[in-house]
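*Asks:* generate coordinates for the sequence data below:
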Amino acid sequence: MGLLGELLLLPAAPVRGTAWVLRQVLAEAERQYYDPATVRRELARLTERLEAGEIDDETFDRLEDELLDRLEKGAEGP
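*Replies:* This is a model prediction of the structure:
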């Protein structure tokens, strides 16, 4: 894109910048969400909650399955 194209798109620069920032924030959020260390900490906390009687076996199984799916999906990569 030449100089003329850049000049024509200059008014849209804040929108493009905002879109770039949003993409970066989303990428970081997904990285943290699927991070194996984070998922393992959540699994440990879930086990603690079960042992403390805060949740029942059915809830534990459902939440554990969700966390294991996240762990598997994170291992697959993007």
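*Asks:* switch to C-alpha atoms for all contacts and neighbour counts from now on
*Replies:* Will do.
*Asks:* okay, and the residue most central in space within the chain sits in which element?
*Replies:* Note on the chain: the residue nearest the mean C-alpha position is Glu30, at 2.3 Å, using Cα atoms, centre = their mean. Assigned by DSSP states H and E, Glu30 belongs to helix 13-34.
*Asks:* here is a second sequence; please produce its structure as well for comparison:
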Amino acid sequence: MGLVTGILTLPFAPVRGIGWVLDKVVRTAEEEFYDPAPVQEALVNLERARDEGRVDDEEFARQEESLLHRLEEIRAYQLRRGGQRGL
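*Replies:* Just a heads-up that it's a prediction; the model follows:
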């Protein structure tokens, strides 16, 4: 039965291959988008800019709030992904 099914579904192999590639591309894009390291680095750079006087307190607070909100989104995503994998 496995051989017959394999032969009958052979014309769909390119479609399955495209699906596999698309899945890998989406996973890679999600990993990059939800990587907290660049956001944490931006927070460090923002702190440094404030210490050096390149950013005033008001601008610092605005950017910090935005970056912290982004970190919350990333952590929420990671928790959802962890929950889907049964962790």
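*Asks:* what span of the second structure lines up against the helix holding Glu30 of the first structure?
*Replies:* Using TM-score structural alignment, the residues of the second structure aligned to helix 13-34 of the first structure are 13-34.
*Asks:* for that stretch, list every residue counted as buried.
*Replies:* Buried positions in stretch 13-34 of the second structure, judged by neighbour count with 16 or more other Cα atoms under 10 Å: Tyr34.
*Asks:* any residues touching it, and which ones?
*Replies:* Outside stretch 13-34 of the second structure, the residues that touch it by Cα atoms under 8 Å, 6 or more residues apart in numbering are Ile74, Tyr77, Gln78.
*Asks:* figure out how far it is from the centre of its chain.
*Replies:* 13 Å (Cα atoms, centre = their mean, to the nearest Å).
*Asks:* distance from stretch 15-33 of the first structure to the second structure after superposition?
*Replies:* Its match in the second structure and stretch 15-33 of the first structure itself, once the structures are fitted together, sit a mean 0.6 Å apart by mean Cα distance after the TM-score superposition for the first structure.
*Asks:* picking up where we left off before, helices - which of the contacts of stretch 13-34 of the second structure land there?
*Replies:* If you go by DSSP state H, the contacts of stretch 13-34 of the second structure have Ile74, Tyr77, Gln78 in helices.
*Asks:* can you flag the buried ones in the residues you listed?
*Replies:* Ile74.
*Asks:* quick one: the residue lying closest to Gly74 of the first structure once chain neighbours are set aside and Gln24 of the first structure, what's the gap?
*Replies:* Leaving aside its sequence neighbours, Gly74 of the first structure sits nearest to Tyr34 (Cα to Cα, 6 or more residues apart in numbering; 4.7 Å). Counting by Cα to Cα, to the nearest Å, the separation of Tyr34 of the first structure from Gln24 of the first structure is 16 Å.
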